[in-house]
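Participant: let's see this in three dimensions:
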Amino acid sequence: MTHPRGRRLRRLAAIGAVAIAAALLTAPVSGAAQAAEGNTIPGVDEIVSSPNLKQVAHRDKIGPFANSTNSDWAFQGKYAFSGNYNGFTVYDISNPKAPYEATQVVCPGSQNDVSVSGNLLFLGTDSQRTDDSCTSSGSTTEKPGARWEGIKIFDIRDPLNPQYLKSVKTDCGSHTQTLVPGKRGDPNVYLYISSYNLSTVDLPNCALPHDKISIIQVPKRNPQAAKVVATPVVFPDGGYGGDGEEKSATTGCHDITVYAEKDIAAGACMGDGVLFDISKRTAPKVITTVRDTVNFSFWHSATFNNAGTKVVFTDELGGGGLATCNERFGPKLGADAVYDIVGKRKLVFRSYFKIPRTNADTENCVAHNGSLIPVPGRDIMVQAWYQGGISVWDFTDSRRPKEIAYWERGPISLTEEIGGGSWSAYWYNGYIYSNDIAKGIDVLDLRDPRTNIAKLFRTDEFNAQTQDNYFRW
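Facilitator: Coordinates of the predicted model:
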């Protein structure tokens, strides 16, 4: 059956999913993911993994993107849209074991986060450019009002020939973006634009205090009319003030994940974790906030479980450039934090999770982008850890999360610090797709009795920050 809006989910015909799920979830498991054996640091570019997670494909970055940073993913049908600081690549993944570059669109501007919805692709720019074209250059001399950053909108009715339609300028640009489906009968989709100013002074086009998000309304039938319709201040009290050192102050949000069916969103807002009510799409309201001034330094991203009763927040200690997966930082710094949503939608801390392997001190490694794996009755997600690789972990028991699979590529260098590793690792239609900052893309096959049921589920469209109910037929 086709989902009425958002990510459209369908079941393979004649599959008794509930019965199969029950059988698989009670099947014997031959040991854990053997993560404890991962304390031996692999050699340069050496690939190591647990027995249940294997690489089935790799593609190097090519052409104008060969020496530029890969970023986030979005998926639609047989295509994967890979963000890159120089634009985006459209991969044909009709055969996940043999993906190939269908086309590349050169359009510079970090981070170039991507989202897709129907015939539209949204590309986020968080670096000041001379103008909104795809031939612009980095701007350092233009007057502040003339500098551009924000969202670019492309028509992808023909994914092999995307057409640039429209730009929307936003304050502070668009570090990340979240696609928000409209409610029933609403002819629009919305983008929640997260951006921030960590400086102590006003920046061009980003005056302090920047305690707001920008909301773009996009008429699905007339995307040329897209515009900013609201800039709600979500931290009227200024949020967390930081400690002047490692603990970041709150100034806007870094990333927001929505669960539209439940009218809630989770915001990772640098110094605060936030739960929003988004029943009115253009006026999100803060329900509750949480802080961790002991172990969290930079609230980076958020993931709901499928039931919408838990949130996993990540801490990007060091901004993605620090080696935190070692004995110096231990198991609680640069980690995930699992929160239950209890009572009148309050966030209650339950545990931390961090990959249990020691990385080299030259490897940037910290919690980063991931997504749920659709397993009925379980809370399991896959997650990128930069050069720490890719981890599959189970947080069904909020107090005792555990890793069940891992895959990693050895350090880029054992003698000097070079940034790289998996930026985003997401589950899409039976496989894990990793966008590696430096190396290109990797496709992984997870084969485990605890997760095999997930291979039966299909979605026509996937944006990691736009969650939906996997099991609503």
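Participant: okay, CA-based contacts and neighbour counts for the rest of this
Facilitator: Noted.
Participant: now stretch 193-211: buried residues?
Facilitator: 193-198, 204-206, 208-211 (16 or more other C-alpha atoms under 10 Å).
Participant: which of those fall in strands?
Facilitator: Cross-referencing the buried residues of stretch 193-211 against strands under DSSP state E gives I193, S194.
Participant: from the buried residues of stretch 193-211, pick the one nearest A249.
Facilitator: Comparing the buried residues of stretch 193-211 against A249 with C-alpha to C-alpha places L198 closest, at 7.4 Å.
Participant: measure that closest one to A302 for me?
Facilitator: Distance, L198 to A302, using C-alpha to C-alpha, to the nearest Å: 20 Å.
Participant: in a markdown table: the buried residues of stretch 193-211, plus distance to S50.
Facilitator: Output for the buried residues of stretch 193-211, formatted as a markdown table (distance: C-alpha to C-alpha, whole Å):
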| residue | distance to S50 |
| --- | --- |
| I193 | 37 |
| S194 | 36 |
| S195 | 37 |
| Y196 | 38 |
| N197 | 40 |
| L198 | 39 |
| P204 | 48 |
| N205 | 47 |
| C206 | 45 |
| L208 | 47 |
| P209 | 46 |
| H210 | 44 |
| D211 | 43 |
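Participant: tell me which of the buried residues of stretch 193-211 is nearest to E246?
Facilitator: Proximity of the buried residues of stretch 193-211 to E246 was ranked by C-alpha to C-alpha; the top entry is L198 with 12.0 Å.
Participant: would you mind measuring the gap between the ends of stretch 391-404?
Facilitator: Across its full length, stretch 391-404 reaches 8 Å between end residues, using C-alpha to C-alpha.
Participant: contacting residues around stretch 205-212?
Facilitator: 144-145, 147, 171-172, 196-197, 200-202, 231-236, 238-239, 250-253 (C-alpha atoms under 8 Å, 6 or more residues apart in numbering).
Participant: can you check stretch 462-469 too?
Facilitator: 6-7, 73-76, 115-116, 178-180, 256-261, 303-304, 306-307, 370-371, 426, 428.
Participant: let's compare: structure for the following, please.
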Amino acid sequence: MSSTLRGWRRRVSVAAIGAATLAIGVLTAPGASAQDFPGADEIVSSPNMKHELNIPPSAPLAGTGSTGTDIAFQGHYAFVGNYLGFTIYDIKNPRKTKIVSQVLCPGSQNDISISGDLVFLSTDSRRSDDSCNSVSQNDGSKAYWEGIKIFDVSDKRAPRYVKAVETACGSHTHTLVPSKDHKTAYLYVSSYSPSASISKCQPPHDKISIVEVPLRNPRAAKVAATPVLFPDGGNPGDGNPYPNGTSATTGCHDITAYPEQDLAAGACMGDGVLFDISNRLAPREIDRVQDDAHFAFWHSATFNNAGTKVVFTDELGGGGAATCNAEIGQERGADGIYDIVGRGDNRKLVFKSYFKIDRFQTDDENCVAHNGSLIPVKGKDIMVQAWYMGGIQVWDFTDSSKPKKIGFIERGPAADPDTGGGSWSAYYYNGYIFSSDLGKGFDVISINDPRTNPAKHVRMDELNVQTQGRYGR
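Facilitator: A predicted model of the protein is given here:
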């Protein structure tokens, strides 16, 4: 979620920012006739997708301040972030998923990843200290802390806080990049929006922080490098207001790594970047692209399995606006598909097409391209993706120029504005789709389609979606 709307939680009134929508029906399946919008909290889907289970938020990660965020997986467990902490779910039988433990440790966004027995959390809000008992410290001139927290989860029923590492401007997201000998985890920490009024987040902030974690001695974790990625300052932005403006680059929102190929793709506000990460502590730009006519905020990135394409997302409206409507259209708040052409330092990101859901949403539903993952079908490029209250979409970009819909599932507008929000992350793992909803908790979804069913035979032991590996060898 963009910093411009970090304080947003549940309901958004798009009328307040001047965006309108048309009452155009939802298609429940390819070729189906138009129908009315789904009712409040009503779940609708294409015939090939089914909602199996929802586990709503529960204490202590419920109520004021609770917002579901990202997901990591290991074995038969899912680790789900929340602005108030994180939850460990047992997903051995996905249809009977259950909570194993919950950790109360406030600090947005609590973006999460896992390596072995270690869980890493991002804190991108100024806190009074680095403990799990801290309180908000909004005055940037007073003492505060933000950065990375590390937990030992060897006992899933009783996670243990191990270490905190402070980083400049906090940690909005982080990306786990293993060292080549797999003895060290490097965390590429993305943060942005510096201000002269914030003592530890001064402009310019054209860099990332790289936290080095010795896996056998996580207490020795430290900031090992702070490489400047944009010595030229990056995209200056155009100063235009929503919905037509482009963000200035003051850091990165998210980075996805493909360590086996020594590649990373940076979604950096006003820029999309391809990096060489053969030297883990010194990412080096290979190519950079901008799209000021269509992209407002480069939010996240996904490689295809071959590492020959990148899907970038545009978080138009910061995750708090209803951008899935006729007025905004199909080329903003969308995915941008880029082929990687050439070799070595001559590789280029070449734009091929946009992809966006075609189910128009009401003006009470925030909707924009958000977090997703590949569905591991050998020889195909298929992705499942969250669109906040636009639901979850499965789509095929094997032909970069002609992406195709496969299936979807979504809820209607929230009956209770305090439990709205939509899917933040929708990821495929070992046969099922798992979704972290901002307000409604954890969802389990199945898909039965000949185009995706081969993925059911692919098993993974660990999955951090922003750390991609090759499947189908």
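Participant: hmm, back to that, among the contacts of stretch 205-212 of the first structure, which ones are buried?
Facilitator: Among the contacts of stretch 205-212 of the first structure, those classed as buried by neighbour count (16+ other C-alpha under 10 Å) are 147, 171-172, 196-197, 231-235, 238-239, 250-253.
Participant: which two in these are spaced the farthest apart?
Facilitator: For these, the farthest-apart pair by C-alpha to C-alpha is R147 and G239; their separation is 28.2 Å.
Participant: quick one: contacts for the aligned partner of H175 of the first structure in the second structure?
Facilitator: H175 of the first structure maps onto H172 in the second structure, with residues paired by TM-score structural alignment. Each residue near H172 of the second structure by C-alpha under 8 Å, 6+ apart is listed here: S108, Q109, D111, S122, T123, D124, V189, S190, S191, Y192, H253.
Participant: doesn't H174 make contact with the fifth one?
Facilitator: I take that to be T123 of the second structure. No. Counting by C-alpha atoms under 8 Å, no contact exists between T123 of the second structure and H174, whose distance comes to 9.8 Å.
Participant: overlap in contacts, these two.
Facilitator: For the pair T123 of the second structure and H174, residues contacting each of them under the criterion C-alpha under 8 Å, 6+ apart are D111.
Participant: just say helix, strand or coil for Y426 of the first structure.
Facilitator: Reducing the assignment to helix, strand or coil with DSSP: H, G, I helix; E, B strand; the rest coil, the entry for Y426 of the first structure is strand.
Participant: pretty sure it sits against I441.
Facilitator: No. Applying C-alpha under 8 Å as the test, Y426 of the first structure and I441 come out as separate, 11.7 Å apart.
Participant: when the two are compared, which one has more neighbours?
Facilitator: Set side by side, Y426 of the first structure and I441 show more neighbours around Y426, with 28 against 21, by other C-alpha atoms under 10 Å.
Participant: just to revisit the earlier point, select from the contacts of stretch 205-212 of the first structure every entry located in helices.
Facilitator: By the criterion of DSSP state H, membership of the contacts of stretch 205-212 of the first structure in helices covers no residue at all.
Participant: separation between the residue nearest the centre of the first structure and N463 of the first structure?
Facilitator: The C-alpha lying nearest the average C-alpha coordinate of the first structure belongs to N369 (C-alpha atoms, centre = their mean; 4.1 Å). Here the distance between N369 of the first structure and N463 of the first structure works out to 12 Å (C-alpha to C-alpha).
Participant: who touches G77 of the first structure in this structure?
Facilitator: T459, D460, E461.
Participant: 10 Å instead?
Facilitator: Taking C-alpha atoms under 10 Å, 6 or more residues apart in numbering as the criterion, G77 of the first structure is in contact with D92, I93, S94, N429, R458, T459, D460, E461, F462.
Participant: buried subset of those residues?
Facilitator: D92, I93, N429, R458, T459, D460, E461, F462.
Participant: one step back: which among the buried residues of stretch 193-211 of the first structure gets closest to I380 of the first structure?
Facilitator: Minimum separation from I380 of the first structure among these (C-alpha to C-alpha) is found for S194, which lies at 26.3 Å.
Participant: which position in the second structure aligns with that closest one?
Facilitator: That one, S194 of the first structure, aligns with S190 by TM-score structural alignment.
Participant: now do that match against H174 of the second structure, distance only.
Facilitator: 6 Å.
Participant: give the residues shared as contacts by those two.
Facilitator: Counting by C-alpha under 10 Å, 6+ apart, the shared contacts of S190 of the second structure and H174 are S122, I208, S209, I210, H253, D254, I255.
Participant: is it true that the first one touches C169?
Facilitator: What it means is S122 of the second structure. No. Under the criterion of C-alpha atoms under 10 Å, S122 of the second structure is not in contact with C169, lying 11.3 Å apart.
Participant: give me the neighbour count for T309 of the first structure.
Facilitator: Residues within reach of T309 of the first structure, counting by other C-alpha under 10 Å, total 13.
Participant: residues in contact with it?
Facilitator: Contacts for T309 of the first structure (C-alpha under 10 Å, 6+ apart) come out as Y339, D340, I341, V342, R345, L347.
Participant: could you work out the most separated pair of those residues?
Facilitator: Comparing all pairs in the contacts of T309 of the first structure by C-alpha to C-alpha, the longest separation belongs to Y339 and R345, at 11.1 Å.
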